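> sequence first, then the predicted structure, then my questions.
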Amino acid sequence: MDLERPVQIVWQGPFTLAAAIASSTAPSKGVYQIYGQHIVFGPNSLLYVGMTDGQTFGARLAQHRDRWLVHEDDVTIRLGVVADLDSSARLADIEALTIWWHSPPYNSKNIWTYGGGPLRIQNLGARGRLHPEYSSHWKPARTPPDGEHP
């Protein structure tokens, strides 16, 4: 896929965690955003970006609930359906580029580098705090902390 044909993600939400988990119409492949209270960034902060491939949004979010979301306040979820998704590798690139561009504080991978293929993403619908559009060819403006390498 070249950069002239952008990947489009149609976002829905925000949902409560319980409503997102209970959703039975969610596709088995997609991306999601988790928002909540952050000690530095405040209320309604983008905390985490993830993907689900081979399980429903509800099943994946239940895993997060059981591991760490039970300790978070004011959690809301946004669910993204990727138009014309052609492979699991493309989905992983979409997740990685979204993390690289937005640096959610609870993600640990893909913060300082993007190693996927050429990609341009357009976020449509209820996109929350995500940029409307971003590309692997554009560089987010930030400098890694001392001792870390981009």
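Here it is on my side, so go on.
> alpha carbons only for contacts and neighbour counts from here, please
OK.
> residues making contact with stretch 111-129?
The contact list for stretch 111-129 (CA atoms under 8 Å, 6 or more residues apart in numbering) reads 1-3, 5-14, 46, 78, 93-94, 96-97, 99-101, 103, 130-137, 144, 149-150.
> if I look at the spatially most central residue of the chain, how far off is residue 84?
For the chain, residue 49 is the residue whose C-alpha lies nearest the centre (CA atoms, centre = their mean; 2.9 Å). As judged by CA to CA, to the nearest Å, residue 49 and residue 84 stand 20 Å apart.
> another one to put next to it:
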Amino acid sequence: MIQTQHMIQIDWNGPYKLPELNQLTNTETDYGVYQIYGKHPVYGSNVLLYIGKADRQTFGIRISQEGWLYQNDANNLKIYIGRLHGNQPSSGSAWSSEIDLAERLLLYVHKPAHNSKSIASLVNQQLQYVHVLNWGHHRDLLPEVSGFRWTGRLDEEGYEVYRWE
């Protein structure tokens, strides 16, 4: 059975500071995936702390609910927002599904410190054909991640090292 890749493209903008999030409430475009950078007691300053999604709420509303204002170095947090884009716009449940798939694959691959509950496992069946392309100001995220690479999909194929015959 041949499966096709499911391509998700994300256009990243930022950095934003927490007070600037109030402007990210456009109900037509301010949905997608976001990343937060800041200080971590083990990993240091200016590191990827969190990847989240704004699906049924805009970036401005969703990120303000996370409680980042109460972090000890909240003034130095940097937030990058990623909006889905491409030549085939999706809407409704398809858009929500793409936001969810992109967030889960990005979480699994990058393993931010404050997402410890979400990075433990990856559902191979749902993500093995997902391919995420990060454009714009994607910061420390890899420019391209593939479920084909990060799931156990290739482990099941019986691959061997090539031999000269």
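Received it, and whenever you're ready, just let me know what you need. Remember, predicted model here, so these are calculated numbers, not experimental data.
> quick revisit: just the buried subset of the contacts of stretch 111-129 of structure 1, please.
6-14, 46, 78, 93-94, 96-97, 99-101, 103, 130, 134-136 (16 or more other CA atoms under 10 Å).
> tell me which other helices or strands the lengthiest strand in structure 1 touches.
For structure 1, the longest strand by residue count, based on DSSP state E, is strand 42-53. Applying 3 or more CA pairs under 8 Å, 6 or more residues apart in numbering; DSSP states H and E, one finds that strand 42-53 of structure 1 contacts strand 29-38, helix 88-102.
> which bit of structure 2 covers the longest one?
Yep, that's helix 88-102 of structure 1 we're talking about. Aligning helix 88-102 of structure 1 against structure 2 (TM-score structural alignment) gives residues 96-110.
> that stretch against structure 1, how far on average?
Averaged over the aligned pairs, stretch 96-110 of structure 2 sits 0.8 Å from structure 1 after superposition, using mean CA distance after the TM-score superposition for structure 1.
> returning to that earlier point: for the longest strand of structure 1, give the aligned segment of structure 2 as residue numbers.
By TM-score structural alignment, strand 42-53 of structure 1 lines up with residues 44-55 in structure 2.
> residues in contact with the matching stretch?
By CA under 8 Å, 6+ apart, stretch 44-55 of structure 2 touches 30-40, 62-63, 77, 96, 99-100, 103, 106-107, 112-115, 140.
> let's go with 7 Å and repeat that
With CA atoms under 7 Å, 6 or more residues apart in numbering as the contact definition, stretch 44-55 of structure 2 has outside contacts at 31-39, 62, 96, 99, 103, 107, 112-115.
> and the buried ones among these, selectable in PyMOL?
The following PyMOL selection, which keeps only the buried ones among the contacts of stretch 44-55 of structure 2, applies the criterion 16+ other CA under 10 Å:
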select buried, resi 31+32+33+34+35+36+37+38+39+62+96+99+103+107+112+113
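> the strands in structure 2, which residues?
Taking DSSP E as the criterion, structure 2 carries its strands at 6-16, 32-40, 44-54, 78-85, 130-136, 144-146.
> the second one against structure 1, how far on average?
Here the mean offset of strand 32-40 of structure 2 against structure 1 after fitting is 0.5 Å, by mean CA distance after the TM-score superposition for structure 1.
> packing partners for that strand?
With contacts taken as 3 or more CA pairs under 7 Å, 6 or more residues apart in numbering; DSSP states H and E, strand 32-40 of structure 2 sits against strand 44-54, strand 78-85, helix 92-110.
> any chance of a markdown table for those, columns distance to residue 126 of structure 2?
Listed next are these as a markdown table, based on distance: least, CA to CA, whole Å:
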| stretch | distance to residue 126 of structure 2 |
| --- | --- |
| strand 44-54 | 18 |
| strand 78-85 | 19 |
| helix 92-110 | 8 |
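> among the ones you listed, which comes closest to residue 69 of structure 2?
Smallest distance to residue 69 of structure 2 across these (CA to CA): 12.1 Å, for strand 78-85.
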